[in-house]
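**Q** Coordinates only, no sequence provided:
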C-alpha cells in the first residue's frame, strides 16, 4: 500500500457531501422565524429600528388647502374668457401660518405665499409672474385654469390611511415623515438579543500580555460590531476555554438569555473541538460542510428556542459566513420585510485568480473605476482565511460562482461592495 487512507477535509479542493451556498442559506432561512416583541420609543431614538405595526396617519397632509406657488388667490368664476383680460382688486396678503379671516368676494384677489392656507371661496392661484400689477389691482388673461396651483387637504396623505408598512427599517426620510404628522413616539420591534463567545485555549483577551502559542481574539469583536451595526443587543460572554463543562455552562446561560447564539471555532473535527460534542447533547444542531471558500465548516440549529450559529474559527471565514448566511437569517428574525439591498457590480479582474469549479469563493478585493470609467477589481494580497489584513484592505467581495473555473486577467467578475453590508 503506497497511500494513507485519509478522511475528507475542508482543505480538499473537492470534498464530498457538501452543500452549495444557496442550498445552505435556504435551509437556514427555512429554519428561522420572526421573533415577537415590541415597544414604544421616542421618535428621536427610532432611526434604524424596525416598525412593529402599520403606521396610520392621524391627520390629512396637507391639513388644509394651500397655495403651491407665490401668486394671487382668486375665485375661478373671475377667470377671463378667451381673448379677454380681467382686472381684480387686491384686498389683502396671506403668508404661511396666518390664515385670512375674511371671505373673498367676486372681483377680488389676495396676494398669497407658497404654503399659505387658501381663503374661503378662493379655489385658484395665479402665479405672480403671470399677472400685471397696476396700483392695487392685477390684470390676468385667459391662459389660466380652474383649480390651478392649489394643493388640496389630504392630497399627499389622507387621514387614517397607511403611511408606512410594518417591518420596514426607519430611515431619516421616514423619521421626518412621521414627525410631519406630529407624532413623537413610534411602535417598533424589540431588538434581538445575541450571545457571543469565542472558544479556544489559544485565545487571549485584549489587555492580556502575549503568551507563546497564543493569539488575540479578533472574531468576537468582528461579530459584536457587525451585530451592533444592524441594531442587535449583544451579550458578550468572552472567551470560553476548550473544556466540556465550561462550554456546557456557557451554552446553558446563553440559551436562557438570548434569542441567538454566535460562536466561532470548535466546529471542526479536532481533538479539542468540544463544541460539536456539547451541542449534540444540548440542542438540535446540524454540522454542515458548505461548498464555499473560506468558511466550509458551519454549525447551525437550535438550543431550546434559541437559534445557534457556529461559525468557523479563521477570522476571514467568520466574516464571510456571517454576511452570506447569518445576516439574511437575522433580518428575517428581526421581522425586516425590506432587507438590505446588497447590489453586485460587474468588474474586470486586473489579474488572474486560481479557482476550482464546484465551490463558491469569496475573494477580498479593491473595487475602483479605471481611466476609461470601467469598474475593475484587484485582490488585496494573500487570500488565506486567517489573513484578516486582506479583509481590512478590501472594499468588496469578489464572488466567484460555484461552477466557474479560474479567472484570467481582464475577465469580468461579480463584486459585492462592502458599503451595502457594513
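**A** Structure's in. What do you need? Bear in mind that the values here come from a model prediction, so they are computed numbers and not experimental data.
**Q** For the rest of this, base every contact and every neighbour count on C-alpha atoms.
**A** OK.
**Q** Distance-wise, check residue 182 relative to residue 151.
**A** Remark: distance between residue 182 and residue 151 (CA to CA, to the nearest Å) = 20 Å.
**Q** With neighbour numbers in mind, choose between the two.
**A** residue 151 (22 against 11; other CA atoms under 10 Å).
**Q** so what's that one up against?
**A** Taking CA atoms under 8 Å, 6 or more residues apart in numbering as the criterion, residue 151 is in contact with 62, 65-68.
**Q** Swap in 10 Å and give it another go.
**A** Applying CA atoms under 10 Å, 6 or more residues apart in numbering, we find residue 151 in contact with 61-62, 64-69, 115, 117-118, 123-124.
**Q** before we go on, here's another structure to hold up against the first:
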C-alpha cells in the first residue's frame, strides 16, 4: 500500500516575502505625463528643482518691512508692496507696507506684523522689539535650485505632487503601469445583479481586488470568472500571460479535487512558492506562466484581502520601482486576551478603542468580510504568541495598507 503524500511545509511569511520581492524586477519602461494626472504613480527619475523656492526673501505676514535697527522710531511709509510686485530699495529710516508673500524690499531685514504697530500721520512705529529676520521667509528655504526635490521611487501622493508643482514641474517621468490580468475561479460564483442559485455566492473578490489594483496604479485586464475545469483554467492562464505582466487569481489554489489552478499553472509554467504560514491566507501561490508572474490568492474574502495587502501590494510597488514597500506598524495596547494563538502568523481584524486599546472583531473567520469593513487595521501577531489585555502588540492601520 502506497503512503499518503506528505503535506508541504508552510513557508514563513517573511521568507515568502523576501522570495517574492526577489522576483519583482522593476519595469524598465517609463512615460512622461502631466503632473496633474500622476497621482499614485511612481517617479522613474529624480526631480531636480530648477529654481529657488521662494525665489526671493518675502514676508510671512501682513505688516511693514523695515530695517530692524530703525523699527523703534516713527518711520515714513514710502511704498506699498503687494504679493507679485517688484519692490523698490528701502532707504535708511523708511518702512514699506507689505503683504504676505510679497518680496522683501532690498535693504529691509525684518517684517513687523501690523498688529504690533502704531500709525500716525503716515508714519509707523513698532510697539514691540524687532529682530533681524523676523517674519521673513528666506530665499530657497523650501527648495534650492539644483537640489533633488523628489527622488526616483517616490510614490506620488497629494503632498508629493504639490511639491513637484512648487518646483514648477508640469510633467513627470513615471514608471509604466503594471498590466495585471485578474480572474476568479469557481462554479459557485455569480456576479451581483444576477440570480443567486442554491449553493452560489456573489463574487466579492473581483470587486475588492480590482479596486486594490486600481488604487496601486495598475492597468487591470478583467477576465471575469473562469469555470472549475482544468482546460478552461489553462486557457485563461495562456490568455492572461499573453496580455499581462502579472496574473492575479482568487480561489482554486488549495488541494481539493475542484481546485485546478495549481495543476494548470504547473502545466503552463511553474510554481516556486505555495502555502504560507499565515492565518488567514495559507493557500497563497507564486510562479510564472510564460513571461508573466502568476499570483494565486485564496478564495475566502478575508484571506484574499490579507494576502494581497501583506504580499501582493509590496510586490506590485516594487515592480513600479517604489522605494518604500513595507507598511508602518505601531505598538499599541491590546484591549483583549488572546490565550490560544495559532502556530501560523496571525492577522487579526481590530479597531482602535481610545479607552481600552485595540478591540477585536468577534468573528475572525476568513469568510466574514464584515470584520475588515469594521476594522481600523490588522493586529500582526507572531506565531504561537499569546497575549493579555494591556500587552503591547503590533498594529498596522488600514491607512498604511489601502493607499
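**A** Alright, I've got the coordinates. Values in this document were obtained by computation on a predicted structure and should not be read as measured data.
**Q** State the pair within the contacts of residue 151 of the first structure that is farthest apart.
**A** By the measure CA to CA, 61 and 124 form the most distant pair in the contacts of residue 151 of the first structure, at 19.1 Å.
**Q** Tell me which stretches of the stretch 51-200 of the first structure form helices.
**A** Remark: helices assigned in the stretch 51-200 of the first structure by DSSP state H, counting those that start in this stretch are 172-180.
**Q** my bad, the stretch 251-400 of the first structure
**A** Along the stretch 251-400 of the first structure, counting by DSSP H, counting those that start in this stretch, helices occupy 275-282, 315-321, 327-333, 388-392.
**Q** got TSV for those, with distance to residue 403 of the first structure and mean neighbour count too?
**A** Output for the helices of the stretch 251-400 of the first structure, formatted as TSV (distance: least, CA to CA, whole Å; neighbours: other CA atoms under 10 Å):
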stretch	distance to residue 403 of the first structure	mean neighbour count
helix 275-282	30	17
helix 315-321	19	25
helix 327-333	23	20
helix 388-392	24	18
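**Q** Determine which of those helices approaches residue 368 of the first structure most closely.
**A** Ranking those by distance to residue 368 of the first structure, with CA to CA as the measure, places helix 388-392 first at 16.0 Å.
**Q** Tell me the counterpart of residue 280 of the second structure in the first structure.
**A** Counting by TM-score structural alignment, residue 280 of the second structure lines up with residue 294 in the first structure.
**Q** Relative to residue 327 of the first structure, how far out is the residue positioned nearest the centre of the first structure?
**A** For the first structure, the residue nearest the mean C-alpha position is residue 340 (3.5 Å; CA atoms, centre = their mean). Taking CA to CA as the criterion, residue 340 of the first structure is separated from residue 327 of the first structure by 10 Å.
**Q** if I look at the two, which residues touch both of them?
**A** Taking CA under 10 Å, 6+ apart as the contact criterion, the common neighbours of residue 340 of the first structure and residue 327 are residue 421.
**Q** looking at the contacts of residue 151 of the first structure, which has the most residues close by?
**A** Using other CA under 10 Å as the neighbour criterion, residue 67 leads the contacts of residue 151 of the first structure with 30 neighbours.
**Q** Aligned counterpart of that one in the second structure, please.
**A** Under the alignment by TM-score structural alignment, residue 67 of the first structure pairs with residue 59 in the second structure.
**Q** ok, the counterpart of residue 209 of the first structure in the second structure to residue 202 of the second structure distance?
**A** If you follow residue 209 of the first structure across to the second structure using TM-score structural alignment, you land on residue 195. With distances defined as CA to CA, the gap from residue 195 of the second structure to residue 202 of the second structure amounts to 10 Å.
**Q** try residue 334 of the second structure
**A** 34 Å.
**Q** who has more neighbours, the two?
**A** residue 334 (25 against 15).
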